[in-house]
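Enquirer: I would like the atomic coordinates for the input below:
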Amino acid sequence: MSLMAVEDRAPQPGARAQLADLVRDRKAALDLSYEKLAARCVDPETGVQTVKSSWLHRLATDMPVQAPDLPALRGMAAGLDVPLGRVQDAAGAQFFGIDVVWSASGDARALVERADRMTPEQREQLMRLLDSLAPPR
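Expert: Next comes the predicted model:
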């Protein structure tokens, strides 16, 4: 399992908490304990549980934790029942100060994620519709 080590520094005042917020929100929405949530955090590529309940608790209560690696993020996406990109964006913002701005509402990202599941013909139709509604500059 990954994410067992804990950094020696305390969270800084005004520190980012995007991943922590996501974990708190999804834990509440799914009505799960930290133990049950951790048990769901299984990397779909390896079949291995990637985080422990203690790590999730420390993260959600703003205690110092080690930044998650990609298998942990994949496991968290599965456990939280959200797209991997959402977990990656939250972790990047919280641990590395990387802010991904798709749009103020978040709708642009949702459109991109859906477009990736479309056939080339469907994407072409969507582009024609978008051009008719909001012509390119």
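Enquirer: okay, CA-based contacts and neighbour counts for the rest of this
Expert: Fine.
Enquirer: residues touching the residue positioned nearest the centre of the chain, list them.
Expert: The structure's the chain has its C-alpha centroid closest to V87; by Cα atoms, centre = their mean the separation is 0.9 Å. Under the criterion of Cα atoms under 8 Å, 6 or more residues apart in numbering, the neighbours of V87 are L19, L22, L73, M76, A77.
Enquirer: so how far is L129 from it?
Expert: Computed with Cα to Cα, to the nearest Å, the distance linking V87 and L129 is 30 Å.
Enquirer: just flag the most distant two among the contacts of V87.
Expert: L22 and L73 (12.2 Å; Cα to Cα).
Enquirer: with neighbour numbers in mind, choose between the two.
Expert: Here L22 and L73 are compared on neighbour count by other Cα atoms under 10 Å; more neighbours surround L73, at 23 against 18.
Enquirer: any idea which element that one lies in?
Expert: Counting by DSSP states H and E, the element that carries L73 is helix 70-80.
Enquirer: next helix or strand past that helix?
Expert: As the chain continues past helix 70-80, the following element, by DSSP H and E, is helix 84-96.
Enquirer: how far does that following helix sit from its chain's centre?
Expert: The chain centroid and the centroid of helix 84-96 are separated by 5 Å under Cα atoms, centre = their mean, to the nearest Å.
Enquirer: list the buried residues of it.
Expert: Neighbour counts over helix 84-96 (16 or more other Cα atoms under 10 Å) mark L84, V87, Q88, D89, A90, A91, G92, A93, Q94, F95 as buried.
Enquirer: another for comparison:
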Amino acid sequence: MLMIDETPPPTDSSEERTDLADLVRDRTAELGISVRALAAACIDAKEPEAGPLWTRSTLGNLLAGERVKPPRIPELRALAAGLRVPLHRVQDAAAAQFFGMDSVYSRDRKVRATVPGFNDLSPEDQRKVLELVERFQRG
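Expert: So this is what the prediction gives:
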């Protein structure tokens, strides 16, 4: 009989990633804006009538390493707008921070694969994944 262990693996806080928080911290510094100004600018262009989708307190908690809920697509679009970066940068950072997923791109950046723990793979295994992405891109 096959048994499936549904107990989540223990999480070691030293392994928690901060990719999205780092992106927010770096971009606010580069843009010279406050967290309050960023929150006000986080408006999803597809649903502007909803207003800002990030609060100053949620962004502050993210930056402080406090627990926040993983953002949904509209929130990611809004954060990308506020940070003035392409959506894929925010998606990649969120996937890494909240799910431990690393994005891998084809050379022409037309194909993206999200791979759990890609950065922890050996250089040979990373090369194999990159070859698969390139092969997929060629069709």
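Enquirer: Provide the aligned range in structure 2 for the helix holding L73 of structure 1.
Expert: Residues 73-83 of structure 2 are where helix 70-80 of structure 1 aligns, with TM-score structural alignment as the criterion.
Enquirer: tell me the secondary structure for R67 of structure 2?
Expert: Under the three-state scheme (DSSP: H, G, I helix; E, B strand; the rest coil), the conformation of R67 of structure 2 reads as coil.
Enquirer: which ones are touching it?
Expert: By Cα under 8 Å, 6+ apart, the contact list for R67 of structure 2 reads N61.
Enquirer: count of neighbours near the counterpart of T58 of structure 2 in structure 1?
Expert: Aligned by TM-score structural alignment, T58 of structure 2 pairs with W55 of structure 1. Look at W55 of structure 1: counted by other Cα under 10 Å, it has 22 neighbours.
Enquirer: thought W55 of structure 1 was touching V65?
Expert: Yes. With contact defined as Cα atoms under 8 Å, W55 of structure 1 reaches V65; the gap is 6.9 Å.
Enquirer: roughly how far is the helix ranked longest in structure 2 from the heart of the chain?
Expert: Once structure 2 is assigned using DSSP state H, the helix that runs over the most residues is helix 123-138. Here the centre of helix 123-138 of structure 2 is set off from its chain's centre by 21 Å, with Cα atoms, centre = their mean.
Enquirer: what comes up buried for it?
Expert: Burial within helix 123-138 of structure 2, assessed by neighbour count using 16+ other Cα under 10 Å, is assigned to V129, L130, V133, E134, Q137.
Enquirer: in structure 1, what residue corresponds to the third one?
Expert: This points to V133 of structure 2. Per TM-score structural alignment, there is no equivalent position to V133 of structure 2 in structure 1.
Enquirer: V133 of structure 2 against R107, yeah?
Expert: No. With contact defined as Cα under 8 Å, V133 of structure 2 does not reach R107; the gap is 9.1 Å.
Enquirer: name the element R128 of structure 1 belongs to?
Expert: Assigning secondary structure by DSSP H and E places R128 of structure 1 in helix 120-133.
Enquirer: residues contacting that helix, please?
Expert: Counting by Cα under 8 Å, 6+ apart, A115 sit against helix 120-133 of structure 1.
Enquirer: what stretch of structure 2 does that helix fall on?
Expert: Using TM-score structural alignment, there is no partner range for helix 120-133 of structure 1 in structure 2.
Enquirer: distance from the helix holding L73 of structure 1 to structure 2 after superposition?
Expert: For helix 70-80 of structure 1, the mean distance to aligned residues of structure 2 following superposition is 0.3 Å (mean Cα distance after the TM-score superposition for structure 1).
Enquirer: by contact count, what packs against that helix?
Expert: Counting by 3 or more Cα pairs under 8 Å, 6 or more residues apart in numbering; DSSP states H and E, the packing neighbours recorded for helix 70-80 of structure 1 are helix 18-30, helix 34-40, helix 84-96.
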